[in-house]
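[1] how would this look folded up:
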Amino acid sequence: MFSSRLLDWYDAHARDLPWRVGPKARAAGAQPDPYRVWLSEVMLQQTTVATVTPRFEAFLTRWPDVAALAAAPLEDVLGEWAGLGYYARARNLHACAKVVADELGGVFPDTEEWLITLPGIGPYTAAAIAAIAFDRTAVVVDGNIDRVMVRIENIARPIREAKAEIRASAAERTPDQRAGDYAQGLMDLGAGVCRPRNPDCLLCPVAEFCEARAAGVQDELPVKPAKKARPVRHGVVYVGLREDGAVLTERRAAKGLFGGMAGLPGGAWAEGEAPKAAPPVKARWREAGTAEHTLTHFHLILTVMTAKIKEAPEGLFWTADLETLPTVFRKAVKIAA
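    Down below sits the predicted model:
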C-alpha cells in the first residue's frame, strides 16, 4: 500500500528539522508544538528549508511562544523577517498571533475549518497544521507533494493546470492514521528523492506506484509552463549615511510592497525611465551606481544616490542594524558605502 510504504521509509529516513517532532519521538508520546508548526509553515511559504532554519531559531529565541510574539511591536517582527521576502506573511503572522493570544487564550484551533479563519492561514497551511500539529486527517499538498503526485500519476500538464487532479490523487492516498507523519514523509520524499531534477528512483520507497517511472518520463515531469517575460521597473533611492554607519530611513506605508518596514527614501518604481524623486534632505548627493533585485512579478533597477548626513529630518529616522532592511535596500546601502 502506498501510504504504508511511505511511512515505513519516513520512520527510517525522516529529516531532523527544528520544528519537527520526529517519528521515534512521536511514537514515544512526544507531541508537536502547534506554535512551532504554524511558525515554520508560514516561514516556509515560498522559502527554502535551508534559508528558514536559522531564521526560525532566531524567531524562537526572541519570541518563544505565541503570547510573546503577539506582544511584540510589529516593527520588530518585520525587522526580524527582513530578507525572507513576501513581507505580508510577517504582518499576517503578527496579526494571527494576536488573535490566538488575545481571543483564543493562546490555544491554536485544531481543525482546518477553524484554522483557516485566522489571518494569513490559507487552505494549505490549515491542512498542514491540522495534520502535523494535531494529527487530523487532512490533505496536505505543497510544492514537493505536487511534484511527487504529478510523477505518480504521470500528469503531462503544468502543475497549475492540474491542481484538481493532483489534490484528488493526494486525497485518495492520505491515510486515516498518522496523517501528519504521512504529509511530512511526502515532503521529505520530494525534497530528497523525487527531486525537481534527476529524481533518484532507485531509492524511492513508492517507485512501484509511479506511472511516470514506468513510462520512463520521470525526468520530463513536471511539465514547465511557458515563461512570461518579467517586466523591468526603475527607481531612485537616497542612501543618507551618518558617520557611525547608520542609514537614513523611512517607514513604508502599511499596505504594498515591504509594507510597514523600514526602507530607503526615494521615488516610485515604474517601467521605463526612473521617475524623478526629490532628495529627502539638502545635501551633496552623488550617484553611486545601481542596485538590482528580482522580485516575484518584476525586476527592479534602482539608481543609488548617496550623501553624508548629520541629522534626520522630521518623518525620517536612523537605522543602524542594516539586517532589518529588505534585501534590495541592503544592496543599495552596500553600493553607497
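[2] from here on, just use CA atoms for contacts and neighbour counts.
    Noted.
[3] after the strand or helix carrying residue 52 comes which helix or strand?
    Here residue 52 sits within helix 49-62, counting by DSSP states H and E. Downstream of helix 49-62, the next assigned helix or strand under DSSP H and E is helix 66-71.
[4] I have a second one here; can you model it like the first so I can compare?
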Amino acid sequence: MIHERKEVCMGDLANDMLLWYDKNHRDLPWRHSKNPYTIWISEIMLQQTRVEAVKGYYARFLERLPDVQALAEVKEQELMKLWQGLGYYNRARNLKKAAQMIMTQYDGVFPDTYEELLKLPGIGEYTAGAIASIAFGQSVPAVDGNVYRIYTRLMAQKDDIMQNAVRKAIRNEIAAMLPEKRAGDFNQAWMDLGADICIPNGKPLCEKCPIAKSCKMAGKEEVLAYPVKKKKKTRKIEEKTIFLLEYQGKYLLQKRPDKGLLAGLWEFPSQEGKLSLEEVEKQLHAMHAKAETIDMLGSAKHIFSHIEWHMLGYRICFDTIEQDFLEDFTAVTKEQIETEYSIPSAFAAYLSYIGSK
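    Presented below is the predicted three-dimensional model:
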C-alpha cells in the first residue's frame, strides 16, 4: 500500500533510505572492502554492463591484476583479453593509463579526494564520487542513471535529463541531502534502490519503496514517463560479410585500426555488404586462393551505441593460399584465440565455430 504523500525534509528522506539500505543492501564482492583500487575496477566495469555479468570478470581481473602496479605494467594484449566480452574497450585502456599515472605522479598511492580522482583518465564525476565516498568517506555525491530516474520520479521533474544544466541541478540537490558520516552508504542506497525497486525497465515496485511516502509519482501510471530524455538518433545500419578463414589448422585474424570503433582489437576479416556464395567464390578465384570448403554460417546482428552491424558469415577452409594473401593476416591456433587474442563480442556468433566442423 502506498503511503499518503506529504512534504518531508530531505534529511528524513536520506534517513529512510539508509534504514532501508542497512536491511536490504546487495551483497556484492566489491563491497567487501574499502580498497579504492577494487572499487574503481568494479565501477568502471559496471558502466554499460549488468551486475551479474560483471562478477566473473571482476574476480578474474583482480586475480591477474591485484593492484595498481600490476595494472600499470600489464601488456595491452593481455589486458584486452581480460576485458573481452565487456565491450567499450577504451574503458580498459583508460584503466591502464590511470594506473600508470598513479604510479608516476602519485608514487603508487591511490588519490583520496574527489578533485584528484577527476584528473585520472576515464574517471568522470560519477566514478570519482563513488570512489571518494565509498573508499574514503568523502562527502560527495555519485549521481548516475539510477539517481536521475529516482529523483525525477520523486519530484515529478519533467526537465530533459540529457541537458547538462538539469544534471548539474540534480547533482546539487543530491549533494545537499548527503548525510554527514555515511555518504558512501547513501550513494550506494541510490544504486540498490534503482536496481531492485525503482527499476530501469518495467514498472517500479512502489509498494516496497522506502521513500514512496515522499514520491510524487509513487503508484501512478505516469511514473514510467520519467525520466524525460530526448530521443536518441536512429542507429546507422552497416551490412558486413564476416570470414572465418582456416588454413593448416590455424585461423586468420587481422587487427583493427588504432582509432575508431573497436580500435586496436583483433577481428575476423570482413567486407562491407552481404556477399552471396557466388560473389565469395569469385573473390577467392581472383586472389588465387583455393578453398577446400565454403560453409555459410548464417546471419548475426550486433548493436553498438550508434551503429548496428547486420552480418553474414562464411567459414572457408583453404587447400592453398598465395603467400601475398597470408601476409595481410596473423595465423593463430584455437588455443591462442582462447587465451591470448581478444576478439570483441560483436563477433561472438562466429567465434563459436572455432574448432568445430
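[5] what's the TM-score for these two chains?
    Here the TM-score for the pair of chains, by TM-score structural alignment, normalised by the length of the first structure, is 0.86; 323 aligned residues with a Cα RMSD of 2.7 Å.
[6] ok so, going back, and the helix holding residue 52 of the first structure, which stretch of the second structure?
    Mapping helix 49-62 of the first structure onto the second structure (TM-score structural alignment) gives residues 51-64.
[7] residues contacting that stretch, please?
    29, 38, 41, 42, 45, 46, 82, 83, 86 (Cα atoms under 8 Å, 6 or more residues apart in numbering).
[8] go with 6 Å
    Stretch 51-64 of the second structure has contacts (Cα atoms under 6 Å, 6 or more residues apart in numbering) with no other residue.
[9] quick one: that stretch to the first structure mean distance?
    Averaged over the aligned pairs, stretch 51-64 of the second structure sits 1.0 Å from the first structure after superposition, using mean Cα distance after the TM-score superposition for the first structure.
[10] from residue 142 of the first structure, how far off is the corresponding residue of the first structure for residue 126 of the second structure?
    Alignment note (TM-score structural alignment): residue 126 of the second structure maps to residue 124 of the first structure. Distance of residue 124 of the first structure to residue 142 of the first structure, given as Cα to Cα, to the nearest Å: 7 Å.
[11] likewise for residue 169 of the first structure?
    13 Å.
[12] helix, strand or coil for the residue nearest the centre of the second structure?
    In the second structure, the residue lying closest to the centroid (Cα atoms, centre = their mean) is residue 48, at 3.3 Å. Recorded secondary structure, residue 48 of the second structure: coil (DSSP: H, G, I helix; E, B strand; the rest coil).
[13] what do you get for residue 138 of the second structure?
    coil.
[14] residue in the first structure matching it?
    Using TM-score structural alignment, the equivalent of residue 138 of the second structure in the first structure is residue 136.
[15] can you pull the contacts of its match?
    residue 130.
[16] repeat for the one 4 residues further on
    Contacts for residue 140 of the first structure were tallied using Cα under 6 Å, 6+ apart; they are 127, 128.
[17] what's the answer for the one 5 residues further on, then?
    When the contact criterion is Cα under 6 Å, 6+ apart, the partners of residue 145 of the first structure are 186, 187.
[18] let's see that with 8 Å instead.
    Per Cα under 8 Å, 6+ apart, neighbours of residue 145 of the first structure: 186, 187, 190.
[19] can you check residue 270 of the first structure too?
    Counting by Cα under 8 Å, 6+ apart, the residues that residue 270 of the first structure touches are 232, 233, 234, 235.
[20] quick one, which of those residues are buried?
    Buried subset of the contacts of residue 270 of the first structure (neighbour count, 16 or more other Cα atoms under 10 Å): 233, 234, 235.
[21] so how far is residue 39 of the second structure from the alignment partner in the second structure of residue 146 of the first structure?
    Matched by TM-score structural alignment, residue 146 of the first structure corresponds to residue 148 in the second structure. Distance, residue 148 of the second structure to residue 39 of the second structure, by Cα to Cα: 22 Å.
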